[in-house]
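Enquirer: no letters, just coordinates:
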């Protein structure tokens, strides 16, 4: 694209033959990169030093995974809502706003600075406005904080927690809210970045220690960093088109891990993109923030 900053290239880090990898997150207590393969219900963990991976199989779909304040327990989003996982199995259902609704599932989510969980949904047929953004509070109550969402996607907070970034993919925007960490309330929605000039559609995102917002572009073969003022700042290129999410990890939080997908790719496209469905890694010269943990 015209005016695009000089970028870097991500390299294949881990091959897991993923169908639709998503939700990558760094678990600093365990020293592991975690991510999911949504339609296969697989929750992966991998060592950044050795790239040795393990997997837990859960009822599909599983759309996101996050660490909790109990190192032995993970939080997932899935077809029904949110649940806790321990010992390779779902141990507690926390919320099920989508139970009995096979046409819709949860999608991306993230843990706020106070230990709540915010996660969006999406209809399988991408019905406009059919989805919501939910907030699972520390007392296990569930609030609907946004309606008229189509594909609730990337979500993260500024380093000081006072701003929340959110992607509803078909809008081709990253929106910005003022965030009240004490209450979990969102207000003052406005456009942070109009991504319509970037190839592809905005998907998952992560915020770095400098307040930059890194956005994965589905169909765009890239992850783009937006500076805190919303300006296009840096691009990481990938040799595959369907780029889904990104997160900083590793002991120094200086490695950018990127998930990819094979969904919607034709046989010919798959032949041209043999690394589709792998985890990529880049060293973009920035550091990330430690992942927040859901309080249990």
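Expert: Noted; the coordinates are in hand. On a predicted model such as this, the values are computed, not experimentally measured, just so you know.

Enquirer: can we go C-alpha only for contacts and neighbour counts from here?
Expert: Fine.

Enquirer: packing partners of the longest strand that the chain contains?
Expert: Using DSSP state E, we find that the single longest strand of the chain is strand 185-194. When contacts are defined as 3 or more CA pairs under 8 Å, 6 or more residues apart in numbering; DSSP states H and E, strand 185-194 packs onto strand 173-180.

Enquirer: re earlier: how far off centre is the helix or strand following the longest strand of the chain?
Expert: Sequence-wise, the next helix or strand downstream of strand 185-194 (DSSP states H and E) is strand 201-207. Offset of strand 201-207 from its chain centre (CA atoms, centre = their mean, to the nearest Å): 7 Å.

Enquirer: and the comparison structure, right after this:
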């Protein structure tokens, strides 16, 4: 069972990552445009849908309503890409940095429109490439420890997909199903891969994080809230699993029954993660 680690009264917390230089957990509260910076919030124009580290410890990479940008303090300091500019019906969603320092992040329509979203790749030279089309809700993405495999979630498919990944070029090929989660309650959301190659998946509406090994459930961490959004290993030994949650889509009765919804949880599952990759700037 995971326990509440940080009660922040979040609306929709997402994108947990461990900053090994600052020694703190970072995450976002999407509709409020808030980025948690270790002890306090940094406020940016909402929505801010993901936060990731860069090779400059003072600069963060964020995904937002328009695309991708660099941020420092409480300001956007550089717009890197804006594929969704002037498209108020859609926003960016989850993302991650690949082993070579590129950034992959996808989008979703506010109306959850089938096939309206895409997955993008932002290269180190700041060129933007569309990797996948026909996506509905682009969510968790991470790589195997050797970087040759990429795990990816388009939430309503209820599958974790697997690609062969070329770290040299960023090409994703040979898409196939790694795990079909349709026998579990909830839908797959954010994910992280541990140091051994186990795939940890947060389940939106499912109240749990599940570790998959060779495509099969291996370990389950239950939470006392249903809307579980992302997870990442952190702490000095990278052996603590931090889990973000949300209050969105909960009825007043559910909110009363789930007073810890919108908090960050922590578990010690007996596995270790890896240092977060940093976008090269």
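Expert: Okay, I see it. These numbers were taken from a predicted model, which means no experiment stands behind them.

Enquirer: superposing both, give me the TM-score.
Expert: Scored by TM-score structural alignment, normalised by the length of the second structure, the superposition of the two chains gives a TM-score of 0.99; 281 aligned residues with a CA RMSD of 0.5 Å.

Enquirer: what range does the longest strand of the first structure cover in the second structure?
Expert: Aligned by TM-score structural alignment, strand 185-194 of the first structure corresponds to residues 171-180 of the second structure.

Enquirer: for that stretch, what is the distance to the chain centroid?
Expert: Centroid separation for stretch 171-180 of the second structure versus its chain: 18 Å, with CA atoms, centre = their mean.

Enquirer: give the equivalent position in the first structure for residue 19 of the second structure.
Expert: Match for residue 19 of the second structure (TM-score structural alignment): residue 27.

Enquirer: contacts only, for its match.
Expert: By CA atoms under 8 Å, 6 or more residues apart in numbering, the residues touching residue 27 of the first structure are 33-34, 66-67, 291.

Enquirer: which of those residues are conserved in the second structure?
Expert: On the basis of both residues aligned by TM-score structural alignment, their matches' CA atoms under 8 Å, what survives of those in the second structure is 33-34, 67, 291.

Enquirer: can you tell me the closest non-neighbouring residue to residue 66 of the first structure?
Expert: Spatial nearest neighbour of residue 66 of the first structure, excluding adjacent residues (CA to CA, 6 or more residues apart in numbering): residue 75 at 5.1 Å.

Enquirer: secondary structure element holding the counterpart of the one you found in the second structure?
Expert: By TM-score structural alignment, residue 75 of the first structure lines up with residue 61 in the second structure. Residue 61 of the second structure is part of strand 60-64 when elements are defined by DSSP H and E.

Enquirer: can you list contacts of that strand?
Expert: For strand 60-64 of the second structure, the surrounding residues in contact (CA under 8 Å, 6+ apart) are 46-54, 68-72, 91-95, 105, 279.

Enquirer: hang on, the earlier thing: how close does the longest strand of the first structure sit to the second structure?
Expert: With mean CA distance after the TM-score superposition for the first structure, strand 185-194 of the first structure departs from the second structure by a mean of 0.2 Å once superposed.

Enquirer: need the strands for the stretch 151-296 of the first structure, in chain order.
Expert: Per DSSP state E, counting those that start in this stretch, the stretch 151-296 of the first structure carries strands over the ranges 152-157, 163-168, 173-180, 185-194, 201-207, 213-218, 222-226, 232-237, 243-249, 255-260, 278-282.

Enquirer: packing partners of the helix or strand that the strand holding residue 61 of the second structure is followed by?
Expert: Using DSSP H and E, the next helix or strand after strand 60-64 of the second structure towards the C-terminus is strand 68-72. On a contact count with 3+ CA pairs under 8 Å, 6+ apart, strand 68-72 of the second structure meets strand 60-64, strand 75-81.

Enquirer: once aligned to the first structure, how far is the shortest one on average?
Expert: After superposition onto the first structure, strand 60-64 of the second structure lies on average 0.2 Å away from the residues it aligns with, using mean CA distance after the TM-score superposition for the first structure.

Enquirer: what's the counterpart of residue 196 of the second structure in the first structure?
Expert: Matched by TM-score structural alignment, residue 196 of the second structure corresponds to residue 210 in the first structure.

Enquirer: what about that match, how many residues nearby?
Expert: 14 (other CA atoms under 10 Å).

Enquirer: that one and residue 22 of the first structure, how far apart?
Expert: Using CA to CA, to the nearest Å, we find residue 210 of the first structure at a distance of 24 Å from residue 22 of the first structure.

Enquirer: again with residue 89 of the first structure
Expert: On the measure of CA to CA, residue 89 of the first structure and residue 22 of the first structure end up 19 Å apart.

Enquirer: and those two? Which one has more around it.
Expert: residue 22 (31 against 13).

Enquirer: OK, contacts around the more buried one?
Expert: Contact analysis of residue 22 of the first structure by CA under 8 Å, 6+ apart lists 35-38, 63-64, 244-245, 259-260.

Enquirer: in three-state terms, label the aligned partner of residue 129 of the first structure in the second structure for me.
Expert: Mapped onto the second structure by TM-score structural alignment, residue 129 of the first structure lines up with residue 115. On the three-state scheme (DSSP: H, G, I helix; E, B strand; the rest coil), residue 115 of the second structure is labelled coil.

Enquirer: for stretch 168-188 of the second structure, which positions count as buried?
Expert: Within stretch 168-188 of the second structure, the residues that count as buried by 16 or more other CA atoms under 10 Å are 170, 172, 178-179, 181, 186-188.

Enquirer: make a ChimeraX selection of the buried ones in the contacts of strand 60-64 of the second structure.
Expert: A single ChimeraX command selects the buried members of those (16+ other CA under 10 Å):
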select :47,48,49,50,51,52,53,54,68,69,70,71,91,92,93,94,95,105,279
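
Enquirer: so which of the helices and strands packed on strand 68-72 of the second structure is nearest residue 146 of the second structure?
Expert: strand 60-64 (23.6 Å; CA to CA).

Enquirer: what's the angle from that closest one to strand 68-72?
Expert: On the basis of axes from the mean of the first three to the mean of the last three CA atoms, to 10 degrees, strand 60-64 of the second structure is oriented at 130 degrees to strand 68-72.

Enquirer: how close does the residue of the second structure most remote from its centre sit to residue 27 of the second structure?
Expert: Distance from the C-alpha centroid of the second structure, by CA atoms, centre = their mean, peaks at residue 253 (27.8 Å). Residue 253 of the second structure sits 27 Å away from residue 27 of the second structure, going by CA to CA.
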